[in-house]
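1. Pasted the sequence and its predicted model underneath.
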Amino acid sequence: MKIPFNRPGLHGRELEYIQDAIKRGKLAGDGHYTSLSNALIVDYTGAQSALLTHSATAALEMAAILLDLGPEDEVIMPSYTFVSTANAVVLRGATPVFVDIRRDTLNIDPEKIEAAVTSKTKAIFVVHYAGVICDMKAIQAIADRHDLIVVEDAAQALLSEQDGKKAGSFGAMAAFSFHETKNIISGEGGALSISDPRFIERAEIIREKGTNRKQFFRGAVDKYTWVDLGSSYLPSELTASFLFAQLEIAKDLTKNRLAAWDRYHTILATYEADGVIERPTVLPQGQTHNAHMYQILLSTPELRENFIAGMKAQGVITPFHYVPLHSAPAGKRFGRSEGDMSVTDDISARLVRLPMFAGVDAEQDEIIEITCSVLDTL
């Protein structure tokens, strides 16, 4: 393929920091670059604490443990999300309850949440799709009425904002991803940010295999031992050093992505006006996304397949996105749906994503030319 959907690359001091990490003689987790990365994530999110993990999946699993989820509990979430959002709940024996999304933002619909609340509901897992923050004011109001905890699956949303607050600071906890397909990358990687101080100390224990090792190194205890549930959620210092190099230029990388997003949006306006596609909704004042992706909706599933095939024939990869979890075999086995899922089903059948990665602007002329030529044939 001439142009992939994603192309990970070096954009800062990644190699320099990896070499420095090796020279420092500590490659296991929680070293120099882990500490620096944690601090930047706190700065970028406004959370009280942040802990690097080896993936956003790990961060979500930690959140599920921190919530003490069990077989009698339910967690409300969108069906239109990656499997990790639900797996974290299912691994604790709890039940994911899927609800529909909004047509404008493709985020969980607050109006559908309240109808899904039962005596078993313990939390709401929201997903900031494409870096667009959910309607957190409405969601938090529902959570407060029913004494529920909100967890943000902010895997795609680093540096997005809403009403002066940053993704990762709305819920009690938030999971971020630094997978190679995200805006800021380390190959594999993630973080759990924590805004509710009740969870900070226990999160450190869970992340350290259930031991109070971090307290020991701070001098708070004279020895460390097994004190709680936990697992090995730390990334290595090699991963952290690569990540820190990207985190320190995260605002510049985001600015470049936003410029590419705006260019796609401007060029494709004509096709939306002609009814060929639907473009992403432009956010109102006070909200900003991070240009994690640029997605379009074709008018029918058949036209989407024709578009994907036409782009591939000219060397450009444009994948669709999630198969809704409520319709997946494991979703039917482990979860349940509440209410109509028509928006989720419709969007998932028509959505396609254009290439978006750091440096995509160098190839965007060609991408746009091919995109327009394929759309002209539909």
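-> Arrived safely. Residues are numbered from 1 along each chain as shown.
2. When you work out contacts or count neighbours from here on, use the C-alpha atoms and nothing else.
-> Fine.
3. Tell me the helices and strands packed up against the top helix by length along the chain.
-> Assignment by DSSP state H gives helix 250-267 as the longest helix of the chain. Applying 3 or more CA pairs under 8 Å, 6 or more residues apart in numbering; DSSP states H and E, one finds that helix 250-267 contacts helix 364-377.
4. Put this next to the previous one:
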Amino acid sequence: MIPFNKPFLTGKEVHYMYQAVYAGKLSGNGVFTKKCQSFFEEKYGFKKALMTTSCTDALEMAAILCDIKPGDEVIVPSYTFVSSALAFVRQGAHIVFADSCSDDPNIDTDKIESLVTEKTKVIVPVHYAGVACDMDKIMKVAEKYNLLVVEDAAQAIDSYYRNRPLGSIGHLAAFSFHETKNIISGEGGLLAINEERFIRRAEIIWEKGTNRSEFFRGEVNKYGWVDTGSSFLPSETVSAFLYAQLENLDMIQERRKAIWRQYYEGLKQLEEAGFIHLPVLPEYATNNAHMFYLVCNSLDERTGLIKYLKDNGILSVFHYLSLHLSNYYTSHYEYIPTLTQCDKYADCLVRLPMFYELKNEDVEYIIDKIRSYFVYKC
């Protein structure tokens, strides 16, 4: 069976974890935490980067920093992972779900302004598959209505919008290093802070509501409980693992992009024949090859394709279910919007195997089986 995902190890992860263990500093915010944070600040220009135990934690920190209160409205695409909405729900927000674009699973930026009310406080664009949302349009709406923007960049490491790194455009951003991402630490995440006004409070929230970071920098002579917060700071061994990955970012990205191009070139004739739709890359966006997906023309076709591939030794998966149709949302909200494009992707999108060690011959085999399914089964 060709797996959907296989975590890639560079070879130095365990070595750096060993160093962290024998340095006697395991609780976090040590040498490797600082190295990872400096990497992101220097390479992508974030004013401050804070390692977290997950992307969900980074989003929860962002929700606290946005000062969300019960009844505040937050605009989120329905086609996303639950954390994009849940982080704000935990602070009492009312989620307003937005539809996807007709040719792209990202949020339909042309419809965001129509969703803004006097209660709206935050817009959460999700860069699906590492491909940028139209951030100029989003930031223009945010500026017009004095809203905050939190980029959900879970899938978007090393991807750009008009030469600007994703995660550096909104007021705040969250990244994921889950084992399915390009760069991994098993679990793990990062909060990117792009405005000075959020930095001090973010450090306090990060350290369980205390000003412990200031104390260790010698800025105060004692530390205590000064704000809300939680245990968002990961173990030093998590950062040690991640740093080995970051050192090899360019190599990992180069290989993933080669696999992505091989899929695209091998499947584009099926798209031209009308059997499938392939990913669209807008002129303002780069491709970080986080995933390769295709969109079938119906749920039945999608179900049949996944089964056919599995029968031939290939594990492919569908992706998100529409959050506006989830049990939680429908049981807590009276108004359920109609989001046609979101539902299309929920029913028809298929993710193909994508990982560093996937061989060219395996990709060709997968392409061949997809062609066979549509030519002989449909």
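-> That came through, no problem. As the structure is a prediction and not an experimental result, all values here were calculated from the model.
5. TM between them?
-> After superposition, the two chains reach a TM-score (TM-score structural alignment, normalised by the length of structure 1) of 0.96; 376 aligned residues with a CA RMSD of 1.4 Å.
6. related to what we said a few turns ago, enumerate the positions of the longest helix of structure 1 that are buried.
-> Across helix 250-267 of structure 1, burial judged by 16 or more other CA atoms under 10 Å covers 250-251, 253-254, 256-258, 260-261, 264-265.
7. now stretch 337-348 of structure 1
-> 337-338, 341, 344-345, 347-348.
8. Could you do stretch 151-162 of structure 2 as well?
-> 151-161.
9. ok, those residues vs residue 301 of structure 2, which is closest?
-> Using CA to CA, residue 155 comes nearest to residue 301 of structure 2 of these, at 26.5 Å.
10. pretty sure the closest one is touching residue 175, no?
-> Yes. With contact defined as CA atoms under 8 Å, residue 155 of structure 2 and residue 175 form a contacting pair (7.0 Å).
11. that older thread, give me the mean distance between the longest helix of structure 1 and structure 2.
-> Here helix 250-267 of structure 1, set against structure 2 after superposition, deviates by a mean of 0.8 Å using mean CA distance after the TM-score superposition for structure 1.
12. Which strand or helix spans residue 122 of structure 2?
-> For residue 122 of structure 2, the element it lies in under DSSP states H and E is strand 120-123.
13. roughly how far is that strand from the heart of the chain?
-> Put simply, strand 120-123 of structure 2 sits 19 Å off its chain's centre (CA atoms, centre = their mean, to the nearest Å).
14. what do you get for stretch 367-378 of structure 1?
-> For stretch 367-378 of structure 1, the distance to the chain centre is 29 Å (CA atoms, centre = their mean).
15. Would you mind listing the buried residues in it?
-> 367-368, 370-371, 374-375.
16. Tell me roughly how far the strand holding residue 122 of structure 2 lies from structure 1 on average.
-> Mean for strand 120-123 of structure 2 is 0.5 Å (mean CA distance after the TM-score superposition for structure 1).
17. So which elements touch that strand?
-> Using 3+ CA pairs under 8 Å, 6+ apart, the elements in contact with strand 120-123 of structure 2 are strand 73-77, strand 148-152.
18. Out of the buried residues of stretch 151-162 of structure 2, flag the one nearest to residue 350 of structure 2.
-> Using CA to CA, residue 155 comes nearest to residue 350 of structure 2 of the buried residues of stretch 151-162 of structure 2, at 16.5 Å.
19. Next up, the contacts around residue 55 of structure 2.
-> Residues counted as contacts of residue 55 of structure 2 (CA atoms under 8 Å, 6 or more residues apart in numbering) are 154, 174-177, 188-191.
20. okay, among these, which ones form the most distant pair?
-> Taking CA to CA, no two of those sit farther apart than 177 and 191, at 11.6 Å.
21. So between these two, which is more surrounded?
-> Comparing residue 177 of structure 2 with residue 191 by neighbour count (other CA atoms under 10 Å), the higher total belongs to residue 191, at 31 against 25.
22. in what helix or strand does the more buried one lie?
-> strand 189-193.
23. Quick one: the residues in structure 1 that that strand pairs up with.
-> Per TM-score structural alignment, the counterpart of strand 189-193 of structure 2 in structure 1 is residues 190-194.
24. neighbouring contacts of the matching stretch?
-> Residues contacting stretch 190-194 of structure 1 (CA under 8 Å, 6+ apart): 41-42, 45, 47-60, 62-63, 155, 168-169, 172-179, 200.
25. Among those, which ones are in helices?
-> Members of these lying in helices (criterion: DSSP H): 41-42, 45, 56-60, 62-63, 200.
26. export the residues you listed to TSV and tack on distance to residue 79 of structure 1?
-> Putting those into TSV (distance: CA to CA, whole Å) gives the following:
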residue	distance to residue 79 of structure 1
41	28
42	29
45	25
56	18
57	16
58	20
59	19
60	16
62	21
63	19
200	29
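27. which one of those sits closest to residue 210 of structure 1?
-> residue 62 (11.0 Å).
28. gap between that closest one and residue 234 of structure 1?
-> Residue 62 of structure 1 is 11 Å from residue 234 of structure 1, where distance means CA to CA, to the nearest Å.
29. Distance-wise, check the closest residue to residue 156 of structure 1 other than its chain neighbours relative to residue 229 of structure 1.
-> Spatial nearest neighbour of residue 156 of structure 1, excluding adjacent residues (CA to CA, 6 or more residues apart in numbering): residue 131 at 5.0 Å. When distance is defined by CA to CA, residue 131 of structure 1 is 32 Å away from residue 229 of structure 1.
30. More neighbours: which of those two?
-> residue 131 (24 against 16).
31. list the contacts for residue 320 of structure 2?
-> Contacts of residue 320 of structure 2 by CA under 8 Å, 6+ apart are 79-81, 346.
32. how close does the most far-flung residue of structure 2 relative to its centre sit to residue 211 of structure 2?
-> Most distant from the centre of structure 2: residue 221, at 38.5 Å, with distances by CA atoms, centre = their mean. From residue 221 of structure 2 across to residue 211 of structure 2, the span is 11 Å (CA to CA).
33. which bit of structure 1 covers whatever helix or strand residue 213 of structure 2 lives in?
-> Using DSSP H and E, residue 213 of structure 2 falls within helix 212-216. With TM-score structural alignment applied, helix 212-216 of structure 2 matches the range 213-217 in structure 1.
34. To what extent does the matching stretch diverge from structure 2 after superposition?
-> Stretch 213-217 of structure 1 versus its aligned partner: 0.2 Å mean (mean CA distance after the TM-score superposition for structure 1).
35. Cheers, nothing more for now.
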